[in-house]
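Trainee: Just a sequence and a predicted model for now, questions to come.
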Amino acid sequence: MPKILIVEDEKILLEILKDYFLNDGYEVVEASDGKAALELFQQYEIDLIILDIMLPEMDGWSVCRRIRKTSDVPLIMLTARVDEDDTLLGFELGADDYVTKPYSPAVLLARAKRLIESRARTNHMTSTNHSLIINGIHIHFPSRSIIVDDQQVSLTHTEFEILAYLMQNQGIVISREQLIMKIWGYAYAGDDRTLNTHIRNLRTKLGNKAPHITTVVRAGYKFVDSL
């Protein structure tokens, strides 16, 4: 049974979210401040985090930074702020999705479920597809690890899914719409900069292998074997 960590300091919202996830069969661990969230994350095997930004003790930005140092667990950030720069900062820090208050708990549940299911599919690759190696980039699916020229690279859940999907379809142009539906499972409501930010972060982490992810103007993205 997947375990969800919900970090929310507004008690009513916390209880509403908790009920939604419990009723759908998930286990729920809850925290009302950032420091408690980090302690619980170390204590339990968490499958997904729902993280409010405005928290006492330690804000959501700081919690996200700390978690991303050691884990690629799927993470959805919640905020009452509507500044697009805040949204992009969340993605740059490693958030996989971003939801602005007020929101529908049912929609949030659907987004969380999508992230958990996409991770589960990757973790259950068949024995003949444990690894994918192209030009010095090595994906090991069971451990969700990335090795680039013999050096381990830490990717977020979403960055891993984007890279894996592009490499599995090397040489094929993947439209932005295809990529969004594959990764998020719905027509993302944010502007185009959301996907751009994930691609930019991924390229930065790939270093000199970044040019293998090419932008095809007015078409999408393509992973190319040779440069």
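Mentor: Thanks, I have it. Numbering: from 1, shown residues only.
Trainee: going forward, measure contacts and count neighbours with C-alpha atoms only.
Mentor: Fine.
Trainee: Against Phe160, how distant is the residue lying closest to Ser143 once chain neighbours are set aside?
Mentor: Nearest non-adjacent residue to Ser143, counting by C-alpha to C-alpha, 6 or more residues apart in numbering: Asn123, 7.4 Å away. Using C-alpha to C-alpha, to the nearest Å, Asn123 is found at 12 Å from Phe160.
Trainee: for the protein, which helix is longest?
Mentor: As assigned by DSSP state H, the longest helix anywhere in the chain is helix 105-123.
Trainee: so is the residue lying closest to Ile146 once chain neighbours are set aside in a helix, a strand, or just coil?
Mentor: Among residues not flanking Ile146 along the chain, Ile139 sits closest, at 4.9 Å (C-alpha to C-alpha, 6+ apart). Recorded secondary structure, Ile139: strand (DSSP: H, G, I helix; E, B strand; the rest coil).
Trainee: and Ile139, what does it touch?
Mentor: 131-133, 145-147, 164 (C-alpha atoms under 8 Å, 6 or more residues apart in numbering).
Trainee: still on that earlier bit, surely the residue nearest to Ser143 and Ser131 touch.
Mentor: No: assessed by C-alpha atoms under 8 Å, Asn123 is found out of contact with Ser131, at 11.5 Å.
Trainee: dropping in the other structure now:
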Amino acid sequence: MADKVLIVEDEKELAEILGEYLSVEGYKVSLAFDGEKGIEEIDDFKPDLVLLDIMLPKVDGMTICKKIRETSDIPIIMLSAKNGEMDKVICLGIGADDYVTKPFSPLELVARVKAHLRRFDKMPRTLYDKGGLQIGQLTFYKESYVARIKEKEIDFTTKEFEVLYFFAVHHNQVFSKEQIYENVWGLNEYGDISSVAVYIKRIREKLREYDLDYIKTVWGAGYKLSIME
């Protein structure tokens, strides 16, 4: 079955061009030209990935991103005419997986879509691979991208899971932001090093909901996962 991509973009011509490129690549595409319609399509179309403009009529993209993250960890790529660092940090901070500044090449965006969908594991969240890596109160199931505390599953996005799993595999080792980026994102993947700090912040916030303070900052050196229990 073809992956489904929802494009929420008020520039109709741009949305249609992107839809054509993605359709040629074999994706099933739905278009929404305002935020309200975008929210409807999320429920009706049930996309595997969302391309989401920030500045939308009726409901803005950031609000939609937050709404998606309440129930789903599907990849979200934000589209924006703004190229400020703060806008990108805010979008990543509320749960977006990527941030693309206009104007952009449709071919580049298609490549990003492919990269995010390759990473996104569609296995049912109730199916856990056997064994699992246990560090402190956390247990990781790499094949199904699941992290659990005792019997409670933590709602990590795929990239958040990859960052935390990398730390778990290299427990108590210190890594710089550059090293984390190279090992988790890879040199051939889209993104930038500034994303590392944003993802670590998001992971810390989710762990602290369970009173876990596992990610430590080593000033001047980087970060590490340290279990002191």
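Mentor: Received the coordinates, thanks. Please read all numbers here as calculations on a predicted model, not as lab measurements.
Trainee: Give me the TM-score for this pair.
Mentor: Taking TM-score structural alignment, normalised by the length of the first structure as the basis, the two superposed chains have a TM-score of 0.84; 224 aligned residues with a C-alpha RMSD of 2.9 Å.
Trainee: Tell me which residues of the helix or strand containing Tyr20 of the first structure come out buried.
Mentor: According to DSSP states H and E, Tyr20 of the first structure maps onto helix 11-23. Going by neighbour count (16 or more other C-alpha atoms under 10 Å), the buried part of helix 11-23 of the first structure is 14, 17-18, 21.
Trainee: Strands of the first structure, start to end?
Mentor: Assigned by DSSP state E, the strands in the first structure fall at 3-7, 27-31, 48-52, 75-79, 97-100, 131-134, 137-140, 145-148, 151-153, 213-216, 220-223.
Trainee: mind putting those strands in a markdown table, distance to Arg200 of the first structure included?
Mentor: Output for the strands of the first structure, formatted as a markdown table (distance: least, C-alpha to C-alpha, whole Å):
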| stretch | distance to Arg200 of the first structure |
| --- | --- |
| strand 3-7 | 28 |
| strand 27-31 | 32 |
| strand 48-52 | 23 |
| strand 75-79 | 19 |
| strand 97-100 | 16 |
| strand 131-134 | 20 |
| strand 137-140 | 17 |
| strand 145-148 | 17 |
| strand 151-153 | 15 |
| strand 213-216 | 10 |
| strand 220-223 | 12 |
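Trainee: residues in contact with the residue nearest to the spatial centre of the second structure?
Mentor: Among the residues of the second structure, the one closest to the centroid is Asp97, at 3.1 Å (C-alpha atoms, centre = their mean). Counting by C-alpha under 8 Å, 6+ apart, Asp97 of the second structure touches 75-78, 159.
Trainee: Now the buried members of the contacts of Ile139 of the first structure.
Mentor: Here, 16+ other C-alpha under 10 Å leaves 131, 145-147, 164 buried among the contacts of Ile139 of the first structure.
Trainee: My read is that Leu78 of the first structure contacts Ser104, right?
Mentor: No: taking contacts as C-alpha under 8 Å, Leu78 of the first structure lies outside contact range of Ser104: 11.8 Å.
Trainee: the more surrounded of those two?
Mentor: For Leu78 of the first structure versus Ser104, neighbours defined as other C-alpha atoms under 10 Å are more numerous around Leu78 (24 against 12).
Trainee: which residue lines up with that one in the second structure?
Mentor: Under the alignment defined by TM-score structural alignment, Leu78 of the first structure corresponds to Leu79 in the second structure.
Trainee: my guess is that match meets Pro103, correct?
Mentor: No: using C-alpha under 8 Å, Leu79 of the second structure makes no contact with Pro103, being 9.5 Å away.
Trainee: before we move on, back to that, tell me the one of the contacts of Ile139 of the first structure nearest Gln42 of the first structure?
Mentor: Of all the contacts of Ile139 of the first structure, Ser145 has the smallest distance to Gln42 of the first structure: 20.2 Å, by C-alpha to C-alpha.
Trainee: Now do the closest one against Val107 of the first structure, distance only.
Mentor: 30 Å.
Trainee: Pull out the buried positions in stretch 164-176 of the first structure.
Mentor: The neighbour-count check on stretch 164-176 of the first structure (16+ other C-alpha under 10 Å) flags 164-167, 170, 173-174, 176 as buried.
Trainee: one step back: shared neighbours of Asn123 and Ser131 of the first structure, which are they?
Mentor: Shared contacts of Asn123 of the first structure and Ser131, defined by C-alpha under 8 Å, 6+ apart, comprise Phe141.
Trainee: Glu11 of the second structure contacts Phe33, correct?
Mentor: Yes: with contact defined as C-alpha under 8 Å, Glu11 of the second structure reaches Phe33; the gap is 7.2 Å.
Trainee: Of those two, give the one with the bigger neighbour count.
Mentor: A side-by-side neighbour count of Glu11 of the second structure and Phe33, using other C-alpha under 10 Å, places Phe33 first with 17 against 13.
Trainee: hang on, that one packs against Lys12?
Mentor: Yes: contact criterion C-alpha under 8 Å: Phe33 of the second structure and Lys12 qualify, at 6.5 Å.
Trainee: Leaving aside the residues adjacent along the chain, what's closest to Gln134 of the second structure?
Mentor: Spatially, and ignoring its direct neighbours in sequence, Gln134 of the second structure is nearest to Phe140 (6.3 Å; C-alpha to C-alpha, 6+ apart).
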